[in-house]
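Trainee: dropping the sequence and predicted coords here.
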Amino acid sequence: MSIFSLVILVTALLFLYFVIRGINKNKILFDQAAMWLVLGILMVICALFPSIPGWFSRILGFQLTSNFVLFLAVILLMVLLFFQTIQISKQKEAIKDLIQEVSMVKKDIREDGDKRD
């Protein structure tokens, strides 16, 4: 095992440790942390078997493994951004519904208070 693979392995294990610690301390929801766990496991696998990324890069036609890894990182970030955009849109809609509901409850409370006076 080369020093580079060892550094990647230690980094991946630290990454997994912090993700699992975040889940245990309820700082990260498991739904969102699942992708990070998969990414950490893939990092460990690539550190233990460094020929796997090279094999995939050759199959897909990349001349350099680093180009393949960079391509995967960009795709992963784009997918992450897309899913977070969907989540933000749902949250905005839920916030709008909550604001409308709270406004109606406040109006009912004011009307009840005016009737009692």
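Mentor: Perfect, I can see it now.
Trainee: from here on, just use CA atoms for contacts and neighbour counts.
Mentor: Noted.
Trainee: tell me which element residue 81 is part of?
Mentor: helix 65-116 (DSSP states H and E).
Trainee: check the offset of that helix from the chain's centre.
Mentor: In this view, helix 65-116 has its centroid 16 Å away from the chain centroid, taken as CA atoms, centre = their mean, to the nearest Å.
Trainee: summarise which helices and strands that helix is packed against.
Mentor: Counting contacts by 3 or more CA pairs under 8 Å, 6 or more residues apart in numbering; DSSP states H and E, helix 65-116 packs against helix 51-60.
Trainee: in whichever helix or strand residue 12 is part of, which residues are buried?
Mentor: Here residue 12, judged by DSSP H and E, is contained in helix 3-24. Along helix 3-24, these residues count as buried under the neighbour rule (16 or more other CA atoms under 10 Å): 5, 8-9, 11-13, 15-16, 19-20, 23.
Trainee: distance between it and the chain's centre?
Mentor: 16 Å.
Trainee: ok, of the buried residues of helix 3-24, which one's closest to residue 108?
Mentor: residue 23 (40.8 Å; CA to CA).
Trainee: OK, contacts around that closest one?
Mentor: By CA atoms under 8 Å, 6 or more residues apart in numbering, the contact set of residue 23 is 29-30, 33.
Trainee: hold the first one in mind and look at this next one:
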Amino acid sequence: MIFVITAMTVLFIAAVVLMLLRRQLQEKYAVLWIVVGVAMLVLEVSPPLLGWLASVAGVQVPSNLLFFLGITLLLGVSLHLSWELSRAEDEIRRVAEEVTLLRAEMERITPDVAPTDADDV
């Protein structure tokens, strides 16, 4: 069973690297997922390490610590993506307003030029 989990983790890291090389994933996100993948590999190769971390954290069952860390990571990623989405929406709104103002200015300067279909996009 450990071989299957380790193979899946290696495939996960390879997929992240491939997405990074194809420019489908930004570096700032790739680093996070590679760190998560490497941490998964370390915990898979050395199961006593999770037990030691659980005892240090005061958690009686090591799998509970693993679930807690996973949920914390997912909440952090969700919060970060929400923040990025908010910034992107603000930027899109700002650019749309600038385009509208520029289009109005262009129509004011050259009122005799009819807009083409490409301008409606």
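Mentor: It's in. Because the structure is predicted, anything quoted here is derived from the model rather than measured.
Trainee: turn the buried residues of helix 3-24 of the first structure into JSON lines, columns for distance to residue 37 of the first structure.
Mentor: What follows is the buried residues of helix 3-24 of the first structure, written out as JSON lines (distance: CA to CA, whole Å):
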{"residue": "5", "distance to residue 37 of the first structure": "19"}
{"residue": "8", "distance to residue 37 of the first structure": "15"}
{"residue": "9", "distance to residue 37 of the first structure": "14"}
{"residue": "11", "distance to residue 37 of the first structure": "13"}
{"residue": "12", "distance to residue 37 of the first structure": "10"}
{"residue": "13", "distance to residue 37 of the first structure": "10"}
{"residue": "15", "distance to residue 37 of the first structure": "9"}
{"residue": "16", "distance to residue 37 of the first structure": "6"}
{"residue": "19", "distance to residue 37 of the first structure": "7"}
{"residue": "20", "distance to residue 37 of the first structure": "8"}
{"residue": "23", "distance to residue 37 of the first structure": "10"}
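Trainee: which among the residues you listed gets closest to residue 49 of the first structure?
Mentor: residue 5 (8.6 Å).
Trainee: excluding its backbone neighbours, what's nearest the closest one?
Mentor: Leaving aside its sequence neighbours, residue 5 of the first structure sits nearest to residue 47 (CA to CA, 6 or more residues apart in numbering; 4.9 Å).
Trainee: counterpart of the one you found over in the second structure?
Mentor: The equivalent of residue 47 of the first structure in the second structure is residue 44 (alignment by TM-score structural alignment).
Trainee: which SSE is its match in?
Mentor: Using DSSP H and E, residue 44 of the second structure falls in helix 27-45.
Trainee: that helix against the first structure, how far on average?
Mentor: Taken against the first structure, helix 27-45 of the second structure registers an average deviation of 0.8 Å after superposition, with mean CA distance after the TM-score superposition for the first structure.
Trainee: report the buried residues of that helix.
Mentor: 30, 33-34, 36-37, 40-41, 43-44.
Trainee: who's in contact with it?
Mentor: Outside helix 27-45 of the second structure, the residues touching it (CA under 8 Å, 6+ apart) are 2, 5-6, 9-10, 12-13, 16-17, 20, 49-50.
Trainee: and which of the residues you listed is nearest to residue 57 of the second structure?
Mentor: Looking across the contacts of helix 27-45 of the second structure and measuring by CA to CA, the closest to residue 57 of the second structure is residue 50, at 10.4 Å.
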